[in-house]
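>>> predicted coordinates and the sequence they were generated for:
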Amino acid sequence: MSTISASARIHPLAVIEDGAVVGENVVVGPFSHIGPRVVLKDDVEIASHVVVTGNTEIGKGCRIFSMAVIGGVSQSLHEAGETSSLTVGDNCVMREGVTMNTGTVGGGGKTVVGNDCLFLANSHVAHDCQLGSGIIMSNNVMLAGHVHVADRAILGGGCAVHQFSRIGRQAFIGGLSAVNYDVIPYGMLNGNPGILGGLNVVGMTRAGMDKQTIHRVRRAYKDIFEGEGNIRANAAAVRDAYIDCAEAMEVIDFITADSDRAISSPFRRKG
C-alpha cells in the first residue's frame, strides 16, 4: 500500500502506485504518474502530465512541471535492469520536459542532485551524474553520464557536456558550448570546442569574494595557463605560492586531481 499523508492533494486523475510515499502538503496534478518506489517529501508540487518513476526520492519543496520524466531508466547501452537510484535535494525546480535518469551499477548506481537547483525546459541529467547545490541549467542543456557539476555552476542554453567531465564550483558555461574537457572552478568556457576564456569574475564578486582574493586567483590562473609547462605541471609547481589562498588552492587541487578528462584551456590543447 502507498503511504499518502492526509494533507496531500492528489487529483483524482493522477496515479499513485502501491508502495509510493507521499509527504505532507504534496500536490499531484491530473494525469501524473508516481511509481511504486518513489518518495515525495513534504511540500512537493507536481503539475499535470509528469512521470516520477524508478527508485527516486524528491526533496522537500521541489516543483516539477508538465511533461517532465524524473527517475527514468538510464540510457546507457550497458543498462541491464540493475537496482539503481536518483536522489534530488530540497527546493529544486524542474521545468517542462526535464529528464533525469537513475544510475548504473558500473557508475556507482546513484544519480544525485543537491539543493536549490534550477533546471529549465528540456534539460537532461544522465545516469550517474553528481550535481551540487545552487546549480542553474538553462533550456536544453545536456549532461552525459558520470558528469560532476559543483555548487553554483551556471550552464547556458543548449550546451552539451561530455561524459565523465567535471565542472568546478561557480564555473560559467556559455550557451551552445561543447564541454569536452574539465572546467576549472570559477572558469568561463565558450564555444565548440569549448575554450576557457578566463574567470567568472562577476560570479565571484556576487558570491562575496573580495578584490584581493579575486586578484590572487587571477594571478594563479595566469601562472597555470600561461606558464611554459603543461597545465597540470604548472599547477603543481605553484602550489606553495598560493597555499594561503583557499580559492586559488581550489583551482589547483581541481587541476591536479585524477580525472578521465583533460583540462579545458584557452589554447585548445590538452592539459
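Yep, it's here. Owing to the predicted nature of the structure, the values given are computational and were not obtained by experimental measurement. Numbering: from 1, shown residues only.

>>> use CA for all of it now, contacts and neighbours both
OK.

>>> then His49 would be within a strand, right?
No. Under DSSP: H, G, I helix; E, B strand; the rest coil, His49 sits outside any strand and is assigned coil.

>>> take the one below as the second:
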Amino acid sequence: MDRIAGTATIHPSAVIEPGAQIGSGCRIGPFCVIGPSVVLEEGVELVSHVVIEGITRIGAESRLSAYASIGLPPQDLKYQGEPTGVEVGPRTYLREHVTVHRGSVGGSGMTRVGADCLLMACSHVGHDCRVGDRVILANNVMLGGHVQLGDQCFLGGGSAVHQMVRVGRQAMVGGLAGVTNDVPPFGNVFGLPARLVGLNVVGLRRRGFSRENLHALRAAYRLLFRDPGTFAERLTLAEERFAGDELVTEVLTFMRASDRRRELIRPGRMSMEPNGEDDDA
C-alpha cells in the first residue's frame, strides 16, 4: 500500500516519521507519535497522545485510546536496541494508558496480541507475550515477560501474571490474583498466591458450551484435583477415562506440555460454581 493512504485523516499535531505506513481510512488524533517501522492497517483509530514504536503492526479496525504506548523497548536490562516488535490483531481495543512492549532477543523478538481483544485502562503486556484472540484484560492487569494467554481468557482487575506463565483457553483469573504457576484451560483461579478454585462455568455457559461439555470437564477436574493418589497417577487415569473427549484432552495436553517453564497451579478450596456449590444442571 501507499506509505500514507489518501483516505487517512491525520491531525496536524501528529508526528509520523518517514517509513511509517498508514492504511486507508485510518484516523490519527492530536499529538500521536508514530515510528518509522510502524504499519497501521486500514481503519485503525488513534484517539490522541498515542505513541507507537518498533517494528509494530496494528491490525485493521483496531482502536487505541489516549496515552496508549505500543512497541516501546522491553523492560529487560539485556536489551541493546535490537530490531524487535509488536503485532496487534484486528478489531482490538486498547484503552487509556495501555502499554505493550516489543519483544526481546532472548525471546521470540515479537510480542503478539490477538484479534478482538479488549485491554482495559492501564493494563500492561510485557515483552514476548503471546495473547490469544478475544482476550479481556481488566484495569491494571500486569503480564510479565513471555506470558502466554489462550483464546477468550478473562483476567480480573489488578491481577498479575508472573513471567513465563501459561494461562489456558477460556480460563478466568480473579481480580487482584497473583498468578505464579500455569493455569489449565477452562480453570478459575483466585487469590494471592492464586489457587485453582474450579471451572470458569459462567464463561463456558456464555460461550455456548453444552451440558455434556460441562459434565465431562467437571468430572475430569474432580479426578485430577480432588481424588486420592499421586497427580501422575490421576493424570494417567484421566487420559484413559476421558479418551476421545476433545475438551478434556485439551486440558490434559496442556498439563503434559514438555516445554512448560512453570509448575501447574495448585488447587485451593475447589468448587465448580461461584457460590461454592456444584451445579449438575
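Yep, that arrived. Treat the numbers as computed from the prediction; the structure is a model and nothing was measured.

>>> can you tell me the element Ala233 of structure 1 falls in?
When elements are assigned from DSSP states H and E, Ala233 of structure 1 belongs to helix 231-237.

>>> mean deviation, that helix versus structure 2?
Compared with structure 2 after the fit, helix 231-237 of structure 1 shows a mean deviation of 3.2 Å (mean CA distance after the TM-score superposition for structure 1).

>>> by contact count, what packs against that helix?
On a contact count with 3 or more CA pairs under 8 Å, 6 or more residues apart in numbering; DSSP states H and E, helix 231-237 of structure 1 meets helix 211-225, helix 246-256.

>>> so which residues of the stretch 151-281 of structure 2 form helices?
201-206, 211-225, 231-241, 246-255 (DSSP state H, counting those that start in this stretch).

>>> and Leu237 of structure 2, what pairs with it in structure 1?
With TM-score structural alignment as the criterion, Leu237 of structure 2 lines up with Ala237 in structure 1.

>>> okay, now that match: neighbour count?
Neighbours of Ala237 of structure 1 under the rule other CA atoms under 10 Å: 14.

>>> swap in Arg256 of structure 2?
Arg256 of structure 2, neighbours per other CA under 10 Å, totals 12.

>>> quick check: it vs Cys129 of structure 2, distance?
21 Å (CA to CA, to the nearest Å).

>>> check Leu204 of structure 2 too.
24 Å.

>>> looking at those two, which has the bigger crowd around it?
For Leu204 of structure 2 versus Cys129, neighbours defined as other CA under 10 Å are more numerous around Cys129 (30 against 18).

>>> surely the more buried one touches Gln148?
Yes. Here Cys129 of structure 2 reaches Gln148: they are 5.8 Å apart, a contact under CA atoms under 8 Å.

>>> quick check: the residue nearest the centre of structure 1 vs Gly175 of structure 1, distance?
Geometric centre of structure 1, nearest residue: Leu131, 3.5 Å, by CA atoms, centre = their mean. Distance, Leu131 of structure 1 to Gly175 of structure 1, using CA to CA: 19 Å.

>>> also Gly227 of structure 1?
Relative to Gly175 of structure 1, and taking CA to CA, Gly227 of structure 1 is found at 29 Å.

>>> outside of stretch 27-43 of structure 2 itself, list whatever touches it.
8-26, 44-62 (CA atoms under 8 Å, 6 or more residues apart in numbering).

>>> go ahead and build a PyMOL selection from the buried members of these.
Restricted to buried positions by 16 or more other CA atoms under 10 Å, the PyMOL selection for the contacts of stretch 27-43 of structure 2 reads:
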select buried, resi 8+9+10+14+15+16+20+21+22+23+24+25+26+44+45+46+47+48+49+50+51+52+53+54+55+56+57+58+59+60+61+62
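
>>> go through the contacts of stretch 27-43 of structure 2 and flag which are in strands.
9-10, 15-16, 21-22, 45-46, 51-52, 55-58 (DSSP state E).

>>> farthest-apart pair in those, please.
Thr9 and Ile55 (22.3 Å; CA to CA).

>>> circling back: reformat the helices of the stretch 151-281 of structure 2 as TSV; add distance to Arg3 of structure 2.
What follows is those, written out as TSV (distance: least, CA to CA, whole Å):
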stretch	distance to Arg3 of structure 2
helix 201-206	42
helix 211-225	49
helix 231-241	53
helix 246-255	42
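
>>> between the ones you listed, which one is nearest to Arg166 of structure 2?
helix 246-255 (9.2 Å).

>>> ok, average deviation of the closest one from structure 1?
Here the mean offset of helix 246-255 of structure 2 against structure 1 after fitting is 0.8 Å, by mean CA distance after the TM-score superposition for structure 1.

>>> packing partners for that helix?
Identification of packing neighbours for helix 246-255 of structure 2 by 3+ CA pairs under 8 Å, 6+ apart yields helix 211-225, helix 231-241.

>>> that helix vs helix 231-241, what angle?
Using axes from the mean of the first three to the mean of the last three CA atoms, to 10 degrees, the direction of helix 246-255 of structure 2 lies 150 degrees away from that of helix 231-241.

>>> whereabouts in structure 1 does helix 246-255 of structure 2 align?
Aligned by TM-score structural alignment, helix 246-255 of structure 2 corresponds to residues 246-255 of structure 1.

>>> in that stretch, what's buried?
Within stretch 246-255 of structure 1, the residues scored as buried using 16+ other CA under 10 Å are 247-255.

>>> okay, those residues in JSON lines with distance to Ile214 of structure 1 next?
Output for those, formatted as JSON lines (distance: CA to CA, whole Å):
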{"residue": "Glu247", "distance to Ile214 of structure 1": "8"}
{"residue": "Ala248", "distance to Ile214 of structure 1": "9"}
{"residue": "Met249", "distance to Ile214 of structure 1": "12"}
{"residue": "Glu250", "distance to Ile214 of structure 1": "13"}
{"residue": "Val251", "distance to Ile214 of structure 1": "12"}
{"residue": "Ile252", "distance to Ile214 of structure 1": "15"}
{"residue": "Asp253", "distance to Ile214 of structure 1": "17"}
{"residue": "Phe254", "distance to Ile214 of structure 1": "17"}
{"residue": "Ile255", "distance to Ile214 of structure 1": "18"}
